[in-house]
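Undergrad: Generate coordinates for the sequence data below:
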Amino acid sequence: MTRAVSTARMTLDSAFVVAEVSPRLFGSFVEHLGRCVYTGIHEPGHPAADETGLRGDVLGLIRELGVTTVRYPGGNFVSGYRWEDSVGPVERRPRRLDPAWRSTEPNRFGLAEYVAFLRRIGPQAEPMMALNLGTRGVTEALELLEYANHPAGSELSDRRVAHGDKAPYGIRLWCLGNELDGPWQTGHKTAAEYGRLAAETARAMRQFDPELELVACGSSNRGMPTFAAWEATVLAETYDLVDYVSLHAYYEELDGDRDSFLASAADMESFIESVVATCDHVGARLKSAKRIGLSFDEWNVWYQSKWREQAEADPLDWPEAPRLLEDNYSVVDAVVFGSLLIALLRHADRVGVACLAQLVNVIAPIMTEPGGPAWRQTTFHPFAQAARYARGGQVLHVAAESPTHETGKYGEVPLLYATAVRDPESGAVTVFAVNRDQRRPLPLEVVLHGLAVSEVVEHSALADADPEARNTLADPDRVVPHPVPGTTLRDGTLSAVLEPLSWNVIRLS
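TA: Just a heads-up that it's a prediction; the model follows:
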């Protein structure tokens, strides 16, 4: 039951900074799954494709989105991945069956194409390479590392040079496998088995290059029966060898419980805080001064229940680049998505990497049609705005009072969910706020202390009279952020009204 509508209030103070926002918080994820790669980012013969087959229209949207780190090549796909298949002359690369998604992988897009793709995005795009620790191990990890990063003069580095890439790829950030706690994962392991293998791999990689940054697999989701115990066991083996532990979380509306869905960020915050507590407990037991960071390298809204129903009804028979997981996102989904971004920003002191899963076509902010156009989903806009106005800023501590309402899954939650980021150079402040109330606008007052801002540059909202409105091939701009009139800044107090069920960006200079 929603309490009577009243004004939500926040206080922001320049002296209370949570952390600086890492550029890596705006990462994404490209997996060999469905049409993410083929007819997504790579489609030779498309009118917008360049000489390498990369779609220029998609590259333009990725740059607009503001993506930084890009995790590759999986995901579940990586646990059966043979990196050697993805290098060298394309016409000589083998076709392989991928059991993770029951598809055929042609290997037309591989390691060199991935690096070239990142370079086309721009200098902000950083590789994040996942290693196969499901069916392979230390030897293959070291071989891939040598091929990718050693300048020249060894068999594997000279092989890269012969393949056309004289300069090393310089991959600094590596994932030690993917979701190996999950029984669905090829090469599934116990925590003790994985912890030992991850430690051996990390130790060997650091002998090659001690400056690498390494991510250990955390739980596939917090609902796993081994959650927290998995992290504790793995970190007991790897604490001094890795820099991050991973988190994965997806959210969907179930059983018509929209209020709980809109409060998904409450679960994400609790998940983050639980993993932080586990990491710090292990550090205390080891008497270590080191602080493990968090890599939230898979997150999104994903209607997994629909996918499971479809998979059971029509199991795939090894097609190439099938249409899989192509969720079409509504206004409601975009508001939840925006709240997840807020949760990540509010924990920027520990979340150093985050990857939206995925980038194109597969539960993605960008959709394409083979031979046709590319367009923005509703979720594109919150990500692009947060990347544009929060990257490199300082997250301010938010002290908020808000009317609340009851949810079936998370109990009482505030209707206002917000954060704020200050640009340390210009002093500009951006408030990111969600109104979770489905029916009523929410008045907002923000008291500003020690912040040299005097003008409202913009208040935009993503909202619609139809909460199910979506962007489609036929109507790609049905839902876009719109300006909100009447927002003022007087005598150090910002006054605004947040539309029902809305994602808001308020910029102050």
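Undergrad: Please make it C-alpha for all contacts and neighbour counts, starting now.
TA: OK.
Undergrad: Show me what stretch 322-336 is in contact with.
TA: 33-35, 103, 261-265, 301-303, 307, 361-364, 377-379, 382, 434, 462-464, 466-472, 479, 501-503 (C-alpha atoms under 8 Å, 6 or more residues apart in numbering).
Undergrad: In PyMOL, select just the buried ones from these.
TA: Of the contacts of stretch 322-336, the buried ones go into a single PyMOL selection, burial set by 16 or more other C-alpha atoms under 10 Å:
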select buried, resi 33+34+35+103+261+262+263+264+265+301+302+303+361+362+363+364+377+378+379+382+434+462+463+464+467+469+470+471+472+479+501+502+503
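Undergrad: So which of the contacts of stretch 322-336 belong to strands?
TA: 103, 301, 434, 462, 502-503 (DSSP state E).
Undergrad: Specify which member of those residues is nearest to Asp181.
TA: Proximity of the ones in strands among the contacts of stretch 322-336 to Asp181, judged by C-alpha to C-alpha, is greatest for Val301, which lies at 21.7 Å.
Undergrad: quick revisit: which ones among the contacts of stretch 322-336 map onto helices?
TA: Of these, the ones assigned to helices by DSSP state H are 261-262, 264-265, 307, 382.
Undergrad: between the residues you listed, which is nearest Asp85?
TA: For these, the nearest to Asp85 is Trp307 (29.0 Å; C-alpha to C-alpha).
Undergrad: separation between that closest one and Phe77?
TA: Distance check for Trp307 against Phe77: by C-alpha to C-alpha, to the nearest Å, it reads 17 Å.
Undergrad: ok, now Leu344?
TA: 26 Å.
Undergrad: go on, Arg350?
TA: In terms of C-alpha to C-alpha, Arg350 sits 28 Å off from Phe77.
Undergrad: Between those two, which is the more surrounded one?
TA: The residue with more neighbours, out of Arg350 and Phe77, is Phe77; 23 against 20, by other C-alpha atoms under 10 Å.
Undergrad: structure for this one too, so we can compare:
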Amino acid sequence: MGSAKLTLDPAFEVGPVERRLFGSFVEHMGRCVYTGVFEPGHPEADGDGLRRDVIELTREMGVTAVRYPGGNFVSNYDWEDGVGPSADRPTRLDLAWRQIETNAFGLGEFMTWLREVDAEPVMAVNLGTRGVRAARDLLEYTNFPGGTRWSDLRIKHGTREPYGIKVWCLGNEMDGPWQIGGKTAEEYGRLALETAKAMRRVDPSIELVACGSSNPHMPTFGSWEATVLEHCYDQVDYISTHAYYDAVGGDRASFLASAVQMERQIHDVISTADHVAAKLGSRKRLKLSFDEWNVWSQSLFGGEQSLDWEQAPRIIEEDYDVAGAAVVGSLLITLLNNADRVGIACQAQLANVIAPIRTEPGGPAWRQTIFHPFALTAAHARGRVLRVQATAPNMPTEEFGEVPVLAAAATLDDERRLSVFAVNRGDEPLPLEIDLRGLPRGTDISHITVADADTAARNTEREPRRVEPRALDGAVIDGDRLKAVLPPISFNVLKAQLG
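TA: Predicted structure coming up:
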């Protein structure tokens, strides 16, 4: 297959590593909440019904931010149903996923769980069936110190200090025909503007995310963002984007090259936002919130119409293999390489539903293959993202044409610890040479890989450690060159302590 080369120079960087790039997503969908993060009576549950095994795995994964409560769920959700004594909460029909929602888990439980995993909330408000008033009231409940109707209700519910939630999503996928209370771009842009204005009067310090188009395949993609932002550009800090990458809907090579689509999408949305800034004469630059992304074989899902009314059903519980882990690794690499404009990213979802963590009711929790590239990147991506100049052999794909077999990113922190993240998309070992020009001589070289001779290998309840990160020998520094060999279809971290 040939070999690949990278050139790194500390004078050329993308920007700081944004910690919010390592976000996740907890939605009231399937078993993400119930029997996922929350299962009273489970042997591992604490006094609040939170599964300690899932908490520990979430900490290990390095999750820094969690979007909640949806997703499609939020567009038919009354937040008041999820606060106060659990026994007093109503059971509702969730129209998004045709589920029976008990509301046993709500805002208070979520915030308690977040403190345990040491992550930041990214809260979504209902702009489908509700609007300005409900969003304003929720913000008063969470962030106002006291002495008003909603802040005093929070205190009555047992939380004296404000939650201080900073990041708020103004609805979810509002251009989707599946969305409860969907809107045209004009309707949503005006609603987002008025909601943002009201919320900022309650708490001027918050950061707001306007909904971009639901995915890059929507007929509204691009024009939606332009119209929405012409209304609310000055009132928001981020524009959202979502994408899922299908492992079975096309050829394998195109799936392995999914990050090419993510890269294009990021550039398209940012270009549209910058166009609106130019049109408005604004010097402000929005960042992107990629607050739903993952591998999901959507072509196998029959849609919400195919679901029966159930409580916490088993839906979209994807089993991930080594190839899926390599793709997730390449998506994380893409997010790092765009850290100057992507400020938030949330992998969807955390537990059971297209998730890195799987659980069984009353039983164990385990790491799926895609857990590992996320955990490794969150642990080792520190400091600044360096610009990577790469050359590598190409591989043919049906969707993207010729695509390099190598995807790579690099970070360097203030203690001169270099981390290189690399995915080999090819079916053969890939020799890699990294030119460290301008960097001090390195020592303590290590190479960690997520790979397997069987790229269809998965972690299961019976074999939860079938695929795990493992150390490889052979990585060396020869002069100002770092050399290693990347296994076929693999995610890799090369680390060096520079002098």
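Undergrad: And the ones in helices among the contacts of stretch 322-336 of structure 1, which two are furthest apart?
TA: Between any two of those (C-alpha to C-alpha), the greatest distance is 24.6 Å, for Trp307 and Pro382.
Undergrad: Report the central residue of structure 2.
TA: Centroid-nearest residue in structure 2: Cys346, 1.8 Å away (criterion: C-alpha atoms, centre = their mean).
Undergrad: check contacts around that residue.
TA: 21-25, 65-67, 290-293.
Undergrad: hmm, 6 Å instead?
TA: Taking C-alpha atoms under 6 Å, 6 or more residues apart in numbering, we find Cys346 of structure 2 in contact with 23-25, 291-292.
Undergrad: That one - that's part of a strand, no?
TA: Yes - Cys346 of structure 2 sits within a strand when classified using DSSP: H, G, I helix; E, B strand; the rest coil.
Undergrad: Now which residue in structure 2 aligns to Leu344 of structure 1?
TA: Here Leu344 of structure 1 is matched to Leu335 in structure 2, going by TM-score structural alignment.
Undergrad: Just give the number of residues close to its match.
TA: Counted with other C-alpha under 10 Å, the neighbours of Leu335 of structure 2 add up to 26.
Undergrad: Kindly confirm my reading that it is in a helix.
TA: Yes - applying three-state DSSP, one finds Leu335 of structure 2 inside a helix.
Undergrad: Tell me how far it lies from Arg19 of structure 2.
TA: Taking C-alpha to C-alpha, one finds Leu335 of structure 2 at 11 Å from Arg19 of structure 2.
Undergrad: before we move on, what about His275 of structure 2?
TA: Counting by C-alpha to C-alpha, the gap from His275 of structure 2 to Arg19 of structure 2 is 27 Å.
Undergrad: of the two, who's got more company?
TA: Comparing His275 of structure 2 with Arg19 by other C-alpha under 10 Å, the one with more neighbours is Arg19, at 19 against 16.
Undergrad: Map the more buried one across to structure 1 for me.
TA: Arg19 of structure 2 maps onto Pro23 in structure 1, by TM-score structural alignment.
Undergrad: got it, and Asp46 of structure 2?
TA: By TM-score structural alignment, Asp46 of structure 2 lines up with Asp50.
Undergrad: what does Asp308 of structure 2 give?
TA: Under the alignment (TM-score structural alignment), Asp308 of structure 2 maps onto Asp317.
Undergrad: Quick check: closest non-adjacent residue to its match.
TA: Nearest non-adjacent residue to Asp317 of structure 1, counting by C-alpha to C-alpha, 6 or more residues apart in numbering: Arg102, 6.6 Å away.
Undergrad: so how far is Phe261 of structure 1 from that neighbour?
TA: Arg102 of structure 1 is 30 Å from Phe261 of structure 1, by C-alpha to C-alpha.
Undergrad: tell me, how many neighbours does Asp317 of structure 1 end up with?
TA: 10.
Undergrad: How about Ala453 of structure 2?
TA: 10.
Undergrad: ok, the counterpart of it in structure 1 - contacts?
TA: Under the alignment (TM-score structural alignment), Ala453 of structure 2 maps onto Ala465 of structure 1. Going by C-alpha under 6 Å, 6+ apart, Ala465 of structure 1 touches no other residue.
Undergrad: 10 Å instead?
TA: 331, 439, 499-501 (C-alpha atoms under 10 Å, 6 or more residues apart in numbering).
Undergrad: out of the residues you listed, which ones does structure 2 keep as well?
TA: Among those, the contacts conserved in structure 2 (both residues aligned by TM-score structural alignment, their matches' C-alpha atoms under 10 Å) are 331, 499-501.
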